[in-house]
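**Student:** got a structure for you, letters missing:
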């Protein structure tokens, strides 16, 4: 699959966006769920802006000078603004490893400003892709806003966001928001099957219907850890919090992942209790059904998980955080009734 190709579920959205190319805005904000291919869509749009074919119509030609530069990853009129690799640090084995930054900082944006003000090398558009846009910190967002407010002629900005409401309202107001829809289940299942995924429907469920996330889910090294956690959550009467917290701490499971698994479990508990539906873990229906009558105590716990998600990338002590989350889970179940 070429870097200029769309995923099968994106063609309708692409046609909708480009139905009147002359009216495309200078700044576009692509939104939608994680794992549905927003970045691929954005990269193709950037390539379309940079394509030099006179008859490019609704797709980059892929063979002109502009397309070849873009496919090679070194087009002089394209910039990617994204969290960058941090300073090298000593790993546990003494080897140097680079730690990826979680934010786009103001220095990154200032470098971008110089690029935007330059004359185009190829006498066309100058395109900036910002992904994920919500990772700009406050200083970076304010600096970026100044560029959006008075864009030089020919400057194009494509922002990609999983959580667009975290962006400054003033940035959102200066972009055309274009929401990419969730893929049709049949289309997503067929695509995953073609990628060699066994039981694609289950992995789609685990990821809320996002095909790219489902592809990662099917091949993830942490699947045994998630299965273990779900088994513990489904049998709270036998849950040994201290032992489980130690198990996950030793396994170095990413805290953000663990919190996400808990959030999805709580969502299914509440949803099953209210509507009889399960979104994420259909393979755990029996355990969820046993616990659903006690889901009334989960509202406050769900808010607790939201706070934990915000701090997941820098917990002070991972084992203690896991212990706290699991003890709170048991307490939430207990508040809605005694164990069966």
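**Tutor:** Received it, and whenever you're ready, just let me know what you need. Since this is a predicted model, take the numbers as computed values, not measurements.
**Student:** contacts, neighbours, all on C-alpha from now
**Tutor:** Fine.
**Student:** Strands of the stretch 101-250 of the chain, residue ranges please.
**Tutor:** Along the stretch 101-250 of the chain, the segments classed as strands by DSSP state E, counting those that start in this stretch run 126-130, 155-161, 176-179.
**Student:** Let me have these in TSV, extended by distance to residue 115 and mean neighbour count.
**Tutor:** TSV is the format used below for those (distance: least, Cα to Cα, whole Å; neighbours: other Cα atoms under 10 Å):
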stretch	distance to residue 115	mean neighbour count
strand 126-130	8	24
strand 155-161	10	23
strand 176-179	22	15
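**Student:** Out of the ones you listed, flag the one nearest residue 82.
**Tutor:** For residue 82, the closest of these is strand 126-130, at 6.0 Å, according to Cα to Cα.
**Student:** For residue 59, give its distance to residue 77.
**Tutor:** 18 Å (Cα to Cα, to the nearest Å).
**Student:** Residue 52 in helix, strand or coil?
**Tutor:** coil (DSSP: H, G, I helix; E, B strand; the rest coil).
**Student:** Contact partners for it?
**Tutor:** Each residue near residue 52 by Cα atoms under 8 Å, 6 or more residues apart in numbering is listed here: 64-67.
**Student:** dropping in the other structure now:
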């Protein structure tokens, strides 16, 4: 999901300033070693795939590139890019991301028909959007540099849309270039992946991530960064949703006491993910390893034999499949917390 931070820093600013400091090296490497008209930025969510894809697109369209090929951030093309009005740039995005990206209603899905006011925005990239992109691709570049299509998230392409995109990926017209961004490249059609040059994006260095989070006012950022698995954008999003370092460190003890209210204000998917991370850390400790997501002092001691943890992990995995549409969120949370309490009680005995 695109955050407000991403929207405030849309692309490369003047002087080559990137919205995320850890993108400098992967951007330079991608620009230096790009050998294909289609790049696939791939890596864990929450580390800047969208921003890196934007930076690549802007750099290809820039009319006064800096040494190394990075966009200058100040030419007419860059100004159009920042305003989301560049005539040679187009998104392929799900309808559900349209508002977050500041796109007009008919720009995201390519449909000329108004959508029903009560219809839930689609999370898929549909074939209508691809067909509109094909019309865009056949027109000569307005500013003469290139034409660029950004597909985000690429795994949102449904099967029909992905197959419609394949032909253009194989034989792009003129100066047409693609940049796809995905946190789940394995979900893409193998034929899509085979036509793209991979651009890997790893977790950023901890010092860069912590400095970035501190600049945004996070208290004890190391706690939320660990909670988010080293993904700084996810840590920031958690903070914006009201999850503080203190509430995170208190969570194991509150679940051990059976307090379902500890998660009552959390979105169901986030609450289930938090319990999965707690169960993961407890399981690691039962095998003599250290925790990944919680501070060691926040966790109860766990013996090597902890059979109740496996049952809880299975229940959480099953619940995660329906996390977006639970039949009764309150009852689900009470049930999962109660199972966690039993698992932790058995583990301590």
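**Tutor:** Okay, I see it. As the structure is a computational prediction, the values presented were derived from the model and not from experiment.
**Student:** what TM-score do we get after superposing?
**Tutor:** Remark: TM-score between the superposed chains equals 0.81 [TM-score structural alignment, normalised by the length of the first structure]; 318 aligned residues with a Cα RMSD of 3.0 Å.
**Student:** quick one on the thing from earlier: name the residue in residue 59 and residue 77 of the first structure with the higher neighbour count.
**Tutor:** residue 77 (23 against 20; other Cα atoms under 10 Å).
**Student:** Tell me which residues touch the most centrally placed residue in the second structure, please.
**Tutor:** Central residue of the second structure (Cα atoms, centre = their mean): residue 45, 3.7 Å from the mean position. Contacts for residue 45 of the second structure (Cα under 8 Å, 6+ apart) come out as 182-183, 231, 234.
**Student:** ok, those residues in the first structure, which still hold?
**Tutor:** Of the contacts of residue 45 of the second structure, the ones still in contact in the first structure (both residues aligned by TM-score structural alignment, their matches' Cα atoms under 8 Å) are 183, 231, 234.
**Student:** If we only consider the residues you listed, which is nearest to residue 342 of the second structure?
**Tutor:** Using Cα to Cα, those come closest to residue 342 of the second structure at residue 234, 29.6 Å.
**Student:** burial count for residue 46 of the second structure?
**Tutor:** Neighbours of residue 46 of the second structure (other Cα under 10 Å): 22.
**Student:** follow-up on the earlier one: so which of the contacts of residue 45 of the second structure belong to helices?
**Tutor:** Using DSSP state H, the members of the contacts of residue 45 of the second structure that fall within helices are residue 234.
**Student:** Sort out which one of the contacts of residue 45 of the second structure lies nearest residue 284 of the second structure for me.
**Tutor:** residue 231 (20.3 Å).
**Student:** Spit out the contact partners of residue 90 of the first structure.
**Tutor:** 96-97.
**Student:** Residue 251 of the first structure versus that one, what's the distance?
**Tutor:** 20 Å.
**Student:** And residue 193 of the first structure, by the same measure?
**Tutor:** 30 Å.
**Student:** try residue 59 of the first structure
**Tutor:** Relative to residue 251 of the first structure, and taking Cα to Cα, residue 59 of the first structure is found at 46 Å.
**Student:** and the corresponding residue of the second structure for residue 164 of the first structure, how many residues sit next to it?
**Tutor:** Residue pairing (TM-score structural alignment): residue 164 of the first structure is matched to residue 185 of the second structure. Neighbours of residue 185 of the second structure under the rule other Cα under 10 Å: 21.
**Student:** how far away is residue 185 of the second structure from residue 268 of the second structure?
**Tutor:** If you go by Cα to Cα, the gap between residue 185 of the second structure and residue 268 of the second structure works out to 25 Å.
**Student:** for the strands of the stretch 101-250 of the first structure, which one sits closest to residue 169 of the first structure?
**Tutor:** It is, among the strands of the stretch 101-250 of the first structure and with distance given as Cα to Cα, strand 176-179, at 11.9 Å.
**Student:** What range does the closest one cover in the second structure?
**Tutor:** The aligned range for strand 176-179 of the first structure is 197-200, by TM-score structural alignment.
**Student:** Show me how far that stretch is from its chain's centre.
**Tutor:** Averaged C-alpha coordinates place stretch 197-200 of the second structure at 16 Å from its chain's average position (Cα atoms, centre = their mean, to the nearest Å).
**Student:** do the same with stretch 240-254 of the first structure
**Tutor:** Worked out by Cα atoms, centre = their mean, stretch 240-254 of the first structure lies 25 Å from the chain centre.
**Student:** Stretch 226-242 of the first structure too?
**Tutor:** 27 Å.
**Student:** Quick one: end-to-end distance for it.
**Tutor:** 17 Å.
**Student:** Quick one: residues in contact with it.
**Tutor:** 258, 261, 265, 284, 287-288, 291, 323, 326-327, 330, 339.
**Student:** Could I have the buried ones of those as ChimeraX selection syntax?
**Tutor:** Burial among the contacts of stretch 226-242 of the first structure is assessed by 16 or more other Cα atoms under 10 Å; the matching ChimeraX selection reads:
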select :258,261,265,284,288,291,323,326,330
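**Student:** Residue in the second structure paired with residue 145 of the first structure?
**Tutor:** Under TM-score structural alignment, residue 145 of the first structure pairs with residue 166 in the second structure.
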